[in-house]
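Trainee: just need the structure, nothing else, for what follows:
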Amino acid sequence: MESTTIDTAGLCSDIVTAIAERTGADPLEMDPLYDAVDVDAVKAIVGSAGDASVEFAYHGHTVVVDGDGSVTVTGEAEPEMAGVE
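Mentor: Below is the predicted model:
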């Protein structure tokens, strides 16, 4: 198995920026990312260079981080993921 190194340093920033761009929210006004997901675990999965991905709800949207470090934000989060009140 070939080892690949992925730069995870900007991953949190990429996630927050993607949500901010989609929603028009100020990134500095958003809840901390670590309130939605274990950031270290996401970085570990991304850094493992496998085909794994992580999906979680953040700021009312579904975020998918693939093993290659790409971040995808889709519509509204599923109600059970978003913790709808």
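
Trainee: please make it C-alpha for all contacts and neighbour counts, starting now.
Mentor: Will do.

Trainee: helix, strand or coil: sort out the residue lying closest to M81 once chain neighbours are set aside for me.
Mentor: Among residues not flanking M81 along the chain, A57 sits closest, at 5.7 Å (Cα to Cα, 6 or more residues apart in numbering). What DSSP: H, G, I helix; E, B strand; the rest coil gives for A57 is strand.

Trainee: now show me the structure for the sequence below, then we'll compare the two:
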Amino acid sequence: MSSEGEADPTAFVGRVLTELVAQLDVDPLDLEPLYHSIDLEAVEEFYRREDPSMVDVIVEFDYYHHRVRIDATGAVSVTTSDDEF
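Mentor: Model prediction:
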């Protein structure tokens, strides 16, 4: 599943939660906060930079047995993680 990037690529938190809630079929309030898995401020700061060399940058992290991927445009995809937990 994936969502398209928006005008504000730092708005990834809402997109990540939307994708996870759809895949896990849970109430977002039942999920552990994202900041337990990743430094949200660091990711937001990273995407605020206007550096042309970042065109191929991808941020990935695991959350609830799913791999979350945010590309340089801020588009989010969530897939089942192959990692063993």
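
Trainee: how near is the residue nearest to M81 of the first structure to G10 of the first structure?
Mentor: The gap separating A57 of the first structure from G10 of the first structure is 19 Å, by Cα to Cα, to the nearest Å.

Trainee: so for the two, which sits in the more crowded spot?
Mentor: A57 (21 against 9; other Cα atoms under 10 Å).

Trainee: would you mind finding the match for the more buried one in the second structure?
Mentor: Aligning on TM-score structural alignment places A57 of the first structure opposite D62 in the second structure.

Trainee: still on that earlier bit, and the residue nearest to M81 of the first structure, what does it touch?
Mentor: A57 of the first structure is in contact with 36, 63, 77-78, 81-82, counting by Cα atoms under 8 Å, 6 or more residues apart in numbering.

Trainee: V16 of the first structure: which of those residues is nearest?
Mentor: The closest of those to V16 of the first structure turns out to be V63 (Cα to Cα; 10.0 Å).
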